[in-house]
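Fold the following, please.
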Amino acid sequence: MGLMEDVMPPPIVKLKRELGGERTEVDLSQGVPFFSPPKEALEALFKEDLHALSRYTPDEGLPSLREAVAEKLRSENGIHAAEGEVMITPGANYAFFIALSATVRRGGRVALLAPYYFNHLMAVQILGGVPHIVPWGGGRLNLEGVEEALDKGAEAVVLVNPSNPTGLTFTRQEVKALLELTEQRGAYLLSDETYEHFTFSGRKHTSPAALSGGNGVVSIFSMSKSFGMGGWRVGYLHYPQGIEGDLLKAQDTVGICSPNPSQRLAEILLREHSPHYPRS
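Have a look, this model is predicted:
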């Protein structure tokens, strides 16, 4: 028995094993894009120096990609981001894991809004945190439940907006109210914005860091969904001052860097192929 003894197993893997490969007509288990990066972007990547693409990148990511991400955060998300406040990671799950490791102490309480993303619970468990499940708010952000979690000493609140698994996009007013709560209590807000471009019913996605100047907010993004890069493993995060050193410790120990070719493709897509995904 090891450290994973009390960690829940990944439910999608478990269910697929139980089904034994049985085909289902509609599979809602995982957000797998039905599209790939544009052919032109892939062709541009393959024209690059393949030897150079085989090297490690800096732990934080390629400087040119970090600048492209910072530009995107400023122009699309309204976050006042500089290159030095951005880290490239091997996916958004990884970004969340190292963000959690850099912001919450072992034994610290972490608020997860039900229904929560299961990998977030697993990360809390692996890192020795104490999950505090905030009950479902019935189509709204349960601010009363978050306040209760903070009253009980939660060191971080996890917001997934738009929500995984419900798809609900919280309003700007709700996000602002949540941010005010975490700022008042000195807690971190870990904002998973993987599905930022998948909004419905006329609602617009709001990045908490755009409302706060970034203090106390760690913003997590993915190239997997909007750009069809799931297998390439590129995510990124924007972080406040004071935690870069701890993020680097985790990054260097576990993953070192996102794959070099993947980072170059991400840069090509960000600079040359927005808007993002086909809507039909």
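
make it CA atoms for all contacts and neighbour counts henceforth
OK.

ranges for the strands of the stretch 151-280 of the chain?
154-160, 188-192, 217-222, 235-238 (DSSP state E, counting those that start in this stretch).

Tell me if I'm right that Y56 and P261 touch.
No - contact criterion C-alpha atoms under 8 Å: Y56 and P261 do not qualify, at 9.9 Å.

Let's see this one next, to set against the first:
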Amino acid sequence: MSEFVLSRSVEALQPSGIRRFFNLAAGMEGVISLGVGEPDFVTPWHVREACIQSLEKGFTAYTANAGLPALRKEITKYLNNRFSVSYNPETEVVVTVGASQAIDIAFRAILNPGDEVIVIEPSFVSYAPVVELAGGVAVRVQALGENEFKVTPEQLEEAITERTKAILLCTPNNPTGTMLNKQELEAIAVLVKKHHLIVVADEIYAELSYDEEYHSFANIEGMYEHTVLISGFSKGFAMTGWRLGFVAAPAYFIEPMLKIHQYTLMCAPTMSQYAALEALQTGNRDVIEMKKSYHKRRNFIVSSLNSIGMECHLPGGAFYAFPSIKSTGMTSEQFAERLLMEQKVAVVPGGVFGESGEGYIRCSYATSMNQLIEAMKRIEAFVHQHCK
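All right, here's what the predicted structure looks like:
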């Protein structure tokens, strides 16, 4: 069927650089994976039980397009209690199939062809493609390692043009773990207000902040009306496979997003919504315990990497370390592939996350401490063998 002309925008997309290394590792025995951005915790039993009970009760029909009313109400309570941001559960929240779908419908709702979106790199690999699939232009701004991968207001100001519509902001960041504090968010807010921009705030890692209080961008003074808040249950609640997220925003953003959601997916899975309802109502202790474990692992892996000679800043959140591999003289892809083949440790090359990620690797510490200890031994042996 080669005579058919397929979508040029899709043909231009590059496959995910993360998946290639997962596929390589999948066929090898004895591999320790520091590559997967997924909690190693099983979803707590009481959350799984709530899903089972919903099935036993026969709750298998569609929900409202925007999600179960009870869940939307609980989401708004959670956002208000946890981050001091207030939304109307009837008109300002949509339950989505993961945070990824929320990001997708957000950009499809706000972008016209040619509108520019500032994507701060290193960034999650799907951000720029999602912007481009929505007809926008991804303008990449490089946050630099010497500034702990924090973008500066000057960098953003320089990138803003008359076509700039939005900024995609992820804090804590994937892949660097960098978290912006309140003062840094306020500096971005000044630009947002000055240029009348929209901020699509991916706050999926908000529960995993370690050293400072987390501040939602929507809570920054004057930013509620500019912000599309994206979050979900995958990371902080250990519910990746449930594929459940949400978007909260003023009604003028939510209305067009709900239209797209209605026509493409109808609603998020019913049983996942009942599980999420349970997670919000009774799962706070689970989140705290998982966070404590990640905090301990973060301190261990960052200390170990620095002692090996792989310079690594202390990430403020998420569950990623982003150490430099420049001392080896390899590219990040060469380092990751050789580390996998020679020492059976899987990491993700930093270059797949953007130009400023080159010379670094992403190591997820969402794995057991025993696995981390062994992985650090193998990485140390590899680095000492290849360091210039």
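
Please work out the TM-score for the two chains.
Overlay of the two chains. TM-score (TM-score structural alignment, normalised by the length of structure 1): 0.93; 279 aligned residues with a C-alpha RMSD of 1.8 Å.

ok, back up a step: who's more crowded, Y56 and P261 of structure 1?
P261 (20 against 15; other C-alpha atoms under 10 Å).

how about the strands of the stretch 151-280 of structure 1 in TSV, adding mean neighbour count and distance to A68 of structure 1?
What follows is these, written out as TSV (neighbours: other C-alpha atoms under 10 Å; distance: least, C-alpha to C-alpha, whole Å):
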stretch	mean neighbour count	distance to A68 of structure 1
strand 154-160	24	23
strand 188-192	25	19
strand 217-222	26	13
strand 235-238	26	11
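
mind giving me TSV with those and columns for distance to K14 of structure 1?
TSV is the format used below for the strands of the stretch 151-280 of structure 1 (distance: least, C-alpha to C-alpha, whole Å):
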stretch	distance to K14 of structure 1
strand 154-160	23
strand 188-192	24
strand 217-222	24
strand 235-238	25
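
so which of those comes closest to A52 of structure 1?
Nearest to A52 of structure 1 among the strands of the stretch 151-280 of structure 1 is strand 235-238 (21.1 Å), distances taken as C-alpha to C-alpha.

Run through who's touching the closest one.
Strand 235-238 of structure 1 is contacted by residues 81, 85-95, 218-224 when judged by C-alpha atoms under 8 Å, 6 or more residues apart in numbering.

Please indicate which of the residues you listed are buried?
Neighbour counting by 16 or more other C-alpha atoms under 10 Å classes 81, 85-95, 218-224 among those as buried.

Counterpart of S36 of structure 1 over in structure 2?
By TM-score structural alignment, S36 of structure 1 lines up with V42 in structure 2.

The nearest residue to its match once chain neighbours are set aside: neighbouring residues, count only.
Closest residue to V42 of structure 2 apart from its sequence neighbours, by C-alpha to C-alpha, 6 or more residues apart in numbering: A238 at 6.6 Å. For A238 of structure 2, the neighbour count with other C-alpha under 10 Å is 20.

Tell me who's in contact with A238 of structure 2.
E38, P39, D40, F41, V42, T43, P44.

measure the first one to A61 of structure 2 for me?
The span separating E38 of structure 2 from A61 of structure 2 equals 29 Å under the rule C-alpha to C-alpha, to the nearest Å.

go on, the fifth one?
Between V42 of structure 2 and A61 of structure 2 the computed distance is 26 Å (C-alpha to C-alpha).

Would you state the helices of structure 1 in chain order?
11-19, 39-46, 50-53, 63-72, 92-103, 118-126, 143-151, 172-185, 208-212, 244-254, 260-272 (DSSP state H).

And the counterpart of S274 of structure 1 in structure 2, how close does it get to V190 of structure 2?
Structural alignment (TM-score structural alignment) places S274 of structure 1 against N284 in structure 2. According to C-alpha to C-alpha, N284 of structure 2 and V190 of structure 2 sit 34 Å apart.

quick one on the thing from earlier: show me the contacts of A238 of structure 2 that map onto strands.
Per DSSP state E, strands hold no members of the contacts of A238 of structure 2.

out of those residues, who has the most neighbours?
If you count neighbours using other C-alpha under 10 Å, the busiest of these is P39, which has 21 neighbours.

Was I right to think that one contacts K235?
Yes - in terms of C-alpha under 8 Å, P39 of structure 2 counts as a neighbour of K235; the distance is 6.3 Å.

gap between the two ends of stretch 80-87 of structure 1?
With C-alpha to C-alpha as the measure, stretch 80-87 of structure 1 spans 15 Å from end to end.

Name the surrounding residues that touch it.
Against stretch 80-87 of structure 1 from outside (C-alpha under 8 Å, 6+ apart): 60-61, 63, 66-67, 69-71, 73-74, 210, 213-214, 236-241.

let's see it at 6 Å
For stretch 80-87 of structure 1, the surrounding residues in contact (C-alpha atoms under 6 Å, 6 or more residues apart in numbering) are E60, R66, E67, A70, R74, Y236, L237, H238, Y239.

Could you do stretch 276-290 of structure 2 as well?
Against stretch 276-290 of structure 2 from outside (C-alpha under 6 Å, 6+ apart): V47, L71, F237.

Next, format the helices of structure 1 as JSON lines and append distance to A111 of structure 1.
Below are the helices of structure 1 laid out as JSON lines (distance: least, C-alpha to C-alpha, whole Å):
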{"stretch": "helix 11-19", "distance to A111 of structure 1": "20"}
{"stretch": "helix 39-46", "distance to A111 of structure 1": "39"}
{"stretch": "helix 50-53", "distance to A111 of structure 1": "40"}
{"stretch": "helix 63-72", "distance to A111 of structure 1": "28"}
{"stretch": "helix 92-103", "distance to A111 of structure 1": "12"}
{"stretch": "helix 118-126", "distance to A111 of structure 1": "10"}
{"stretch": "helix 143-151", "distance to A111 of structure 1": "6"}
{"stretch": "helix 172-185", "distance to A111 of structure 1": "11"}
{"stretch": "helix 208-212", "distance to A111 of structure 1": "16"}
{"stretch": "helix 244-254", "distance to A111 of structure 1": "21"}
{"stretch": "helix 260-272", "distance to A111 of structure 1": "32"}
